[in-house]
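A.B. asks: Any chance you can model this:
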Amino acid sequence: MLVYLLRRILLAIPTIWLLGTLVFLLSRMLPGSFGEERFLNPEASFYNQSSQSSREAAFREYQQRTGQHLPLFYFSLSSYEQPQAPPNLQPEATQEQLELSYSYLLPQFNWNGTSNQYHHWLSGILTGDFSTSYRTGQPVLEMIRNSIGNTFWLLLTGMAVTLALALELSILIARKRMQRLRRLLLPSLFVVDSIPMLVLALLLLVLLANPDFLQLFPVYGMGYYAPDNLDFWQELGQQMQFMALPLLALVLVNLPYITNQVYNSLQASLQANFTRTARAKGLPEHLVIRRHALRNALLPLITIVSDFIPALVSGSILVETIYAIPGIGRLLIESVMARDYPVLVAIILVVLVVRMISYALADTAYVWADPRIKQKLA
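C.D. replies: Coordinates of the predicted model:
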């Protein structure tokens, strides 16, 4: 099974490379840049009292330092200069005159060699160097390392709490004697599912972090002061009071869909012949659900979880922005706003790697859950 997982991860590497290349090229083709906004704009905070020539000189020095003066790719296409006045062609015009007249309509191919931005970026990726930030001048990996901790714990805790609640709620309402609870819970989950993430996060702020209503949690951020002599549990408790509302927002947004899918899968398993046989043997209902129906309901759940992890990553971007959590999501938004392309591309690569690994783990979990798939692979 471990060999199968490694094989799936290796097969995902070309896809990550292709998507990373597209993101890199498209990000560089966007109009405007961090340097133009900070150096050439007279209204910017940098060099606002300098002359135009001084700003242009500073901009050229900045491009040289960051490597943005190099061509973008190994080759480039450009058009020929259009003639000012095309010659008056006669019916007996020569072939050379025709080529000179229409050559500007065809693209010109230029070979740039390995001295280009993409080659330097790809070489750095292969050696573990993700370049430096245009905005702060810090190494990109260092910025991601400083931000990924809060995002990791937020996503891990959110996924664990959501899956645990979804499984327990699905098992609870799948019992026959819980019909009243099922009639109350399913419409409530439908109402919660219809609330957008932005609205739900702001509602939690108004209801649970408002001095005019209930100020149970801090409004935003991760605190301004943390003593150095705290042990692990004290530091965890201090951080959890700031992570409670973001975690609650992630759980409430994803819980209705996960619960509904697990419940439907359980209902299908409870109608199968093997569960009827288990009931006929006299097993209690909770053992029939947990020992027999639940394992066969895991296959659809594996697919749900493989899509759930990327959804959590995208949801954390909005949550971290609203609650000012210093994580990957907030760093991504700041990089987009500042056109900090090295950080932007690196974060997208991290998200792609997480997505591919989640799909590889899902395929491996299918092999573990269904012996028939294992026999086909063998």
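A.B. asks: from here on, contacts and neighbour counts on C-alpha atoms
C.D. replies: Fine.
A.B. asks: The stretch 51-200 of the chain: helices as residue ranges?
C.D. replies: Ranges of helices in the stretch 51-200 of the chain, per DSSP state H, counting those that start in this stretch, are 52-66, 95-102, 117-126, 140-174, 179-193, 197-208.
A.B. asks: Out of the ones you listed, flag the one nearest Ala297.
C.D. replies: helix 140-174 (10.5 Å; C-alpha to C-alpha).
A.B. asks: Going by neighbour count, list what's buried in that closest one.
C.D. replies: By neighbour count on 16 or more other C-alpha atoms under 10 Å, the buried set for helix 140-174 is 140-141, 143-144, 147-148, 150-151, 154-155, 157-159, 161-163, 165-167, 169-174.
A.B. asks: Same question for stretch 305-314.
C.D. replies: Those would be Val305, Ser306, Phe308, Ile309, Pro310, Leu312, Val313, for stretch 305-314 by 16+ other C-alpha under 10 Å.
A.B. asks: quick one: which of these is nearest to Phe130?
C.D. replies: Of the buried residues of stretch 305-314, the one sitting nearest to Phe130 (C-alpha to C-alpha) turns out to be Val313, at 20.9 Å.
A.B. asks: list the contacts for the closest one?
C.D. replies: Val313 makes contact with Leu155, Gly329, Val351, according to C-alpha atoms under 8 Å, 6 or more residues apart in numbering.
A.B. asks: Could you also give me the structure for this next sequence, so I can compare it with the first?
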Amino acid sequence: MAWSLLWRLFRTLLAVWALASVVFLLSHYDTDTASQFTLPDSSELIGAGSTSDSTQYQAAHSAVLHRLGLDLPLFYVGRKAPSRTSSTRWQWHGFANQYHRWFIGVLQGDLGKSFRTGQAVGTRLFSALAYTLPLTGTAALLAILAALALAQRLAAGPWWQRPVRSLLVSLHALPLFVVALLLLLLFANPEVFAWFPAYGLDQPTNATASPWARTATYLLHMVLPTSALVLTALPDLTLQLTAALTQELGTDYATTARAKGLSGSAVIRHHALRNALLPTLTQISELLPALVAGALVVEVVFALPGMGRLLADAASSRDYPVLVGGVLLTGAARLLALLLADLLYLWADPRIRWQP
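C.D. replies: Next up is the predicted model:
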């Protein structure tokens, strides 16, 4: 058991590293565009047309490439430019390359520095995670608890089962940005209900406010974004679990439990639920990465300074260290969620055994 867990953990880390390496190598092919974002006056220098201005631009461009470390070869091996006497061939660049420097930095906990701001990538990521983790973690927890409670009630076959199912199916068909905009227009609109603030969480707060007032302000800002994520995740979890519970209630062991005098709710809680959870556990492992992806939409709609907006801005400004660091972090969360699902399978069904 322990060796199987360690082996799976090793394969997970290897897959995360391979993903981050591919993103790093692909993104750093566009070094000229990335460096030009740090030269706001480059178009003016080129437009002047004089030789001195062109030389000045080339010198500034070379200085930026050197400062960002983009003047080094990309990888350990690379293609040598063809000449009149030789054709294109591969050559060994040694350890003085961009990938090796990034590799050693990550092993030491250094994800590099932002091309755009010069800040450490880890600092920017953790600052964004301070908003994204509470948002996605709370949404995941509320969606799972609500799905467990609602699915058990629906599986019991109450009179309101059909309208609730129809409502869940309709809600499932709505994109996340539509749900977020509807909540924004309904509950942060002075023309309807101005119960919650629409945006402004990243604005400076009153320094003289008490900790309770700042906490209340933070919670008010997070209600609508969290609700949007919960409402989009709830239908899929609930409908899947309800179908699995309904199927389990038709089996022989459930019929025997009812024949012994157990109530329908007791049969669901103590017998059917654990078996019905197996297909739902896969959905739960997919839930957190899906919420992280959905956080991009929610953070844009509600102007939250979280991970989604950070990666969107990094992609648009060619801030590759931040982008690669975000992919590394997101990929690790995704693969670790799959590893957690395997552990939950063992808890839900002891008959399942890992194969090395």
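A.B. asks: about what we covered before: please tabulate the helices of the stretch 51-200 of the first structure in TSV, including the columns distance to Asn264 of the first structure.
C.D. replies: Output for these, formatted as TSV (distance: least, C-alpha to C-alpha, whole Å):
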stretch	distance to Asn264 of the first structure
helix 52-66	54
helix 95-102	66
helix 117-126	44
helix 140-174	9
helix 179-193	12
helix 197-208	24
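A.B. asks: Tell me which of these approaches Ser269 of the first structure most closely.
C.D. replies: Proximity to Ser269 of the first structure (C-alpha to C-alpha) singles out helix 140-174 among the helices of the stretch 51-200 of the first structure, at 10.7 Å.
A.B. asks: The second structure: matching residues for stretch 321-341 of the first structure?
C.D. replies: Aligned by TM-score structural alignment, stretch 321-341 of the first structure falls on residues 300-320 of the second structure.
A.B. asks: which outside residues touch that stretch?
C.D. replies: Here stretch 300-320 of the second structure has contacts from 24, 27-28, 33-34, 37, 114-116, 125, 127-132, 177, 180-181, 198-202, 225, 292-293, 295-299, 322-323, 326, using C-alpha under 8 Å, 6+ apart.
A.B. asks: Asn73 of the first structure against His119, yeah?
C.D. replies: Asn isn't right for residue 73 of the first structure; it's Phe. Yes: Phe73 of the first structure lies in contact with His119 (C-alpha atoms under 8 Å); the separation is 7.3 Å.
A.B. asks: Val77 of the second structure reaches His93, doesn't it?
C.D. replies: Yes: if you go by C-alpha under 8 Å, Val77 of the second structure and His93 touch, sitting 5.5 Å apart.
A.B. asks: which ones are touching the residue nearest to Val322 of the second structure when sequence neighbours are not counted?
C.D. replies: In space, and not counting its chain neighbours, Val322 of the second structure is closest to Val121: 5.5 Å by C-alpha to C-alpha, 6 or more residues apart in numbering. The contact partners of Val121 of the second structure, by C-alpha under 8 Å, 6+ apart, come to Asp110, Leu111, Gly112, Lys113, Ser114, Pro321, Val322, Gly325.
A.B. asks: hmm, 10 Å instead?
C.D. replies: Val121 of the second structure is in contact with 110-115, 127, 320-326, counting by C-alpha atoms under 10 Å, 6 or more residues apart in numbering.
A.B. asks: repeat for Phe34 of the first structure
C.D. replies: Leu40, Tyr134, Arg135, Ser335, Met337, Ala338, Arg339, Asp340, Tyr341.
A.B. asks: possible to save the residues you listed as CSV with secondary structure?
C.D. replies: What follows is the contacts of Phe34 of the first structure, written out as CSV (DSSP: H, G, I helix; E, B strand; the rest coil):
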residue, secondary structure
Leu40, helix
Tyr134, coil
Arg135, coil
Ser335, helix
Met337, helix
Ala338, helix
Arg339, coil
Asp340, coil
Tyr341, helix
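A.B. asks: tell me which of these is nearest to Gln234 of the first structure?
C.D. replies: Among the contacts of Phe34 of the first structure, Ser335 lies closest to Gln234 of the first structure (C-alpha to C-alpha), at 32.6 Å.
A.B. asks: Count the residues that sit near Leu10 of the first structure.
C.D. replies: Per other C-alpha atoms under 10 Å, the neighbour tally for Leu10 of the first structure reads 12.
A.B. asks: I should have written Arg135 of the first structure there, sorry.
C.D. replies: Arg135 of the first structure, neighbours per other C-alpha under 10 Å, totals 17.
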